[in-house]
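Asks: quick one: sequence plus predicted model below, questions after.
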Amino acid sequence: MTETTDLWVDRFPGLSRLKAPIKDLLVSRSTIIEVPKNTMMFGPGKSPENMLFLLDGTVRVQQVSETGHEIVLYRINAGQSCVLTTACLLAYDDYSAEGITETMVQAAAVPRSVFDDLVSQSKDFRDFVFAAFSKRITDLFLMIDEVAFQRLDVRLADKLIALSEGKDDIATTHQKLSVELGTAREVVSRQLQEFQRRGWIEQARGKVSLRNRVELEKLANHNT
């Protein structure tokens, strides 16, 4: 076994506490896979064959409506598993959303048969699965609340701050921001133009530059 395989279970707090025989089973039966950037790892109508545990990289999980509108549901980062895959494995159902790699991704793939056996036989593994599932479902309810009830200007300011990661320039487009926020591109464009009019941002092709982070943070923290 490679060093990566030997250690991957220890990157997940819930798995690292499992008993040695179960950890050994996960390691021996898993396969380490690498997926290039901008690849669809799963999509609607497909059935999961493995439980994926992300070791490196980021996967964007998004829903696409029949009219072509998209919304980002959540992201899977290193040290996390995919709640949608968990749900499909438990329900023996197909995916209803798609997962796109935003970076080169490395993951441990555990076969469905192993997942099924551990869920039924290991309380500790079952607790890990449902704890991760519960947290992500809570996050999804918060996202639904934001989309349904929070003002778009507040959400957009918050998203710009988050995407900036402390830097002034954000590599993004109006279309990408509309997907992040679950709204029409035209709506995002109008709000960005208003932010620019106020002197809070500047726009260029494929880039948004923050010029007044303080005012954006004030708006992002606005609760009314």
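Replies: Nice, thanks for sending it over. Residues are numbered from 1 along each chain as shown.
Asks: use CA for all of it now, contacts and neighbours both
Replies: Will do.
Asks: who's in contact with the nearest residue to residue 51 once chain neighbours are set aside?
Replies: Of all residues not flanking residue 51 in the chain, residue 110 sits nearest, at 5.0 Å (C-alpha to C-alpha, 6 or more residues apart in numbering). Contacts for residue 110 (C-alpha atoms under 8 Å, 6 or more residues apart in numbering) come out as 26, 29-31, 50-52.
Asks: swap in 6 Å and give it another go.
Replies: Shown in contact with residue 110 (C-alpha atoms under 6 Å, 6 or more residues apart in numbering): 30, 50-51.
Asks: one more: residue 61?
Replies: Contacts of residue 61 by C-alpha under 6 Å, 6+ apart are 73-75, 98-99.
Asks: A strand includes it, no?
Replies: Yes. When DSSP: H, G, I helix; E, B strand; the rest coil is applied, residue 61 is found to be in a strand.
Asks: how about the helices of the protein, start to end?
Replies: 3-7, 13-16, 20-29, 83-91, 112-121, 123-149, 152-164, 174-181, 185-197, 213-220 (DSSP state H).
Asks: tilt between the fifth one and helix 20-29?
Replies: Put simply, helix 112-121 runs at 170 degrees to helix 20-29, going by axes from the mean of the first three to the mean of the last three C-alpha atoms, to 10 degrees.
Asks: who touches helix 112-121?
Replies: For helix 112-121, using C-alpha under 6 Å, 6+ apart, the contacting residues are 49-50, 126.
Asks: at 7 Å instead, please
Replies: 49-51, 125-126 (C-alpha atoms under 7 Å, 6 or more residues apart in numbering).
Asks: below is an additional structure, to be compared with the one above:
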Amino acid sequence: MVQHSILETLSEPLRKEVLSSLQPLHFEHGRILFRAGDPCQGLPLVLNGTVKVQMTGLSGHSIVLYRMGADDICTLSIGCLMTGDGFRAEAVVEEDAEVFMVPRGLFDRLMDQSADFRLGVMESYGRRLNDLMLLVEEVAFRRMDERLAHWLETRAVEGSIRITHQELAVELGTAREVVSRLLKELERQGKLRLSRGCISFVQ
């Protein structure tokens, strides 16, 4: 049976009750789990696959806030469930995913009845908040050419990356034109080669 580690924090009777009430939901690549402005219906627990959470500003530019893989919890949903506010970002399935959706009423009951569940949720929230603070620091205080170079360096061992300039712009929270200009300069310097939808690293 596919399970999620946060459910392992529950007592045996409570875990059995929860698992009997939840069914894995399958979402295909490209599916929108929620959009900015939507009310939060529950807490998504990712069992497998990948879900990308991104925000779009008034300028129309988007930035990836974080990704959820197997065994992850949606931090944005935790905040929305606790405050009652709607989402301020959207979640898009990158790789076909299975998800447990814990309804709001059940989430509230588990938070109230299980100290270990509550601690696990808050620890996950704290870790993701720290990651988001690092992202804010990157966006606010590092030049775009430095951020692009760092992003590429962390992936250079792969030899090449299948990604469009627009997708890379979303990763970095900037305009496609900016990314294209910086990539062309790196290509001119002989550090990489560009082809349609692909960046190859020169060793």
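Replies: Okay, I see it. If you're wondering where the values come from, they're calculated on a predicted model, not measured in any experiment.
Asks: any idea what the TM-score is?
Replies: Superposed pair, TM-score by TM-score structural alignment, normalised by the length of structure 2: 0.94. Supporting alignment: 203 aligned residues with a C-alpha RMSD of 1.4 Å.
Asks: tabulate the helices of structure 1 in TSV, adding columns for mean neighbour count.
Replies: Listed next are these as TSV, based on neighbours: other C-alpha atoms under 10 Å:
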stretch	mean neighbour count
helix 3-7	12
helix 13-16	15
helix 20-29	15
helix 83-91	18
helix 112-121	14
helix 123-149	14
helix 152-164	18
helix 174-181	19
helix 185-197	16
helix 213-220	16
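Asks: what's the closest non-adjacent residue to the residue nearest the centre of structure 2?
Replies: The centroid of structure 2 falls nearest to residue 67 when counting by C-alpha atoms, centre = their mean (2.1 Å). Nearest-residue entry for residue 67 of structure 2: residue 52, 4.5 Å, with adjacent residues in sequence omitted and distances by C-alpha to C-alpha, 6+ apart.
Asks: separation between the counterpart of the one you found in structure 1 and residue 180 of structure 1?
Replies: Alignment note: residue 52 of structure 2 maps to residue 60 in structure 1; criterion TM-score structural alignment. Counting by C-alpha to C-alpha, to the nearest Å, the gap from residue 60 of structure 1 to residue 180 of structure 1 is 10 Å.
Asks: same check on residue 87 of structure 1?
Replies: 23 Å.
Asks: again, but for residue 74 of structure 1
Replies: From residue 74 of structure 1 to residue 180 of structure 1 the distance is 9 Å (C-alpha to C-alpha).
Asks: cool, residue 203 of structure 1 as well?
Replies: For residue 203 of structure 1, the distance to residue 180 of structure 1 - C-alpha to C-alpha - is 18 Å.
Asks: residue 208 of structure 1 - how many residues pack around it?
Replies: Neighbours of residue 208 of structure 1 under the rule other C-alpha atoms under 10 Å: 21.
Asks: that one matches what in structure 2?
Replies: Checking TM-score structural alignment: residue 208 of structure 1 goes with residue 199.
Asks: now do the contacts for its match.
Replies: Taking C-alpha under 7 Å, 6+ apart, one finds 160-162, 192-193 in contact with residue 199 of structure 2.
Asks: tell me, stretch 71-91 of structure 1 lands on which residues of structure 2?
Replies: So stretch 71-91 of structure 1 sits over residues 63-83 in structure 2, by TM-score structural alignment.
Asks: now do stretch 116-132 of structure 1
Replies: Aligned by TM-score structural alignment, stretch 116-132 of structure 1 falls on residues 108-124 of structure 2.
Asks: which one (most neighbours) among the contacts of residue 199 of structure 2?
Replies: residue 192 (20 neighbours).
Asks: state the distance from residue 79 of structure 2 to residue 30 of structure 2.
Replies: Distance from residue 79 of structure 2 to residue 30 of structure 2, by C-alpha to C-alpha: 24 Å.
Asks: sorry, wrong one. I was asking about residue 168 of structure 2.
Replies: Distance from residue 168 of structure 2 to residue 30 of structure 2, by C-alpha to C-alpha: 17 Å.
Asks: ok, residue 128 of structure 2 next?
Replies: 23 Å.
Asks: what of residue 90 of structure 2?
Replies: 12 Å.
Asks: who has more neighbours out of those two?
Replies: More neighbours surround residue 90 than the other of residue 90 of structure 2 and residue 30, with 20 against 14 (other C-alpha under 10 Å).
Asks: ok, that one - contacts?
Replies: For residue 90 of structure 2, counting by C-alpha under 7 Å, 6+ apart, the contacting residues are 34-36, 53-55.
Asks: what count of nearby residues applies to the spatially closest residue to it that is not a sequence neighbour?
Replies: Spatial nearest neighbour of residue 90 of structure 2, excluding adjacent residues (C-alpha to C-alpha, 6+ apart): residue 35 at 4.2 Å. The number of residues packed near residue 35 of structure 2 is 18, by other C-alpha under 10 Å.
Asks: roughly how far does the aligned partner of residue 35 of structure 2 in structure 1 sit from residue 97 of structure 1?
Replies: When structure 1 is aligned by TM-score structural alignment, the residue opposite residue 35 of structure 2 is residue 43. From residue 43 of structure 1 across to residue 97 of structure 1, the span is 6 Å (C-alpha to C-alpha).
Asks: can you check residue 190 of structure 1 too?
Replies: 28 Å.
Asks: what of residue 82 of structure 1?
Replies: Applying C-alpha to C-alpha to residue 82 of structure 1 and residue 97 of structure 1 gives a distance of 12 Å.
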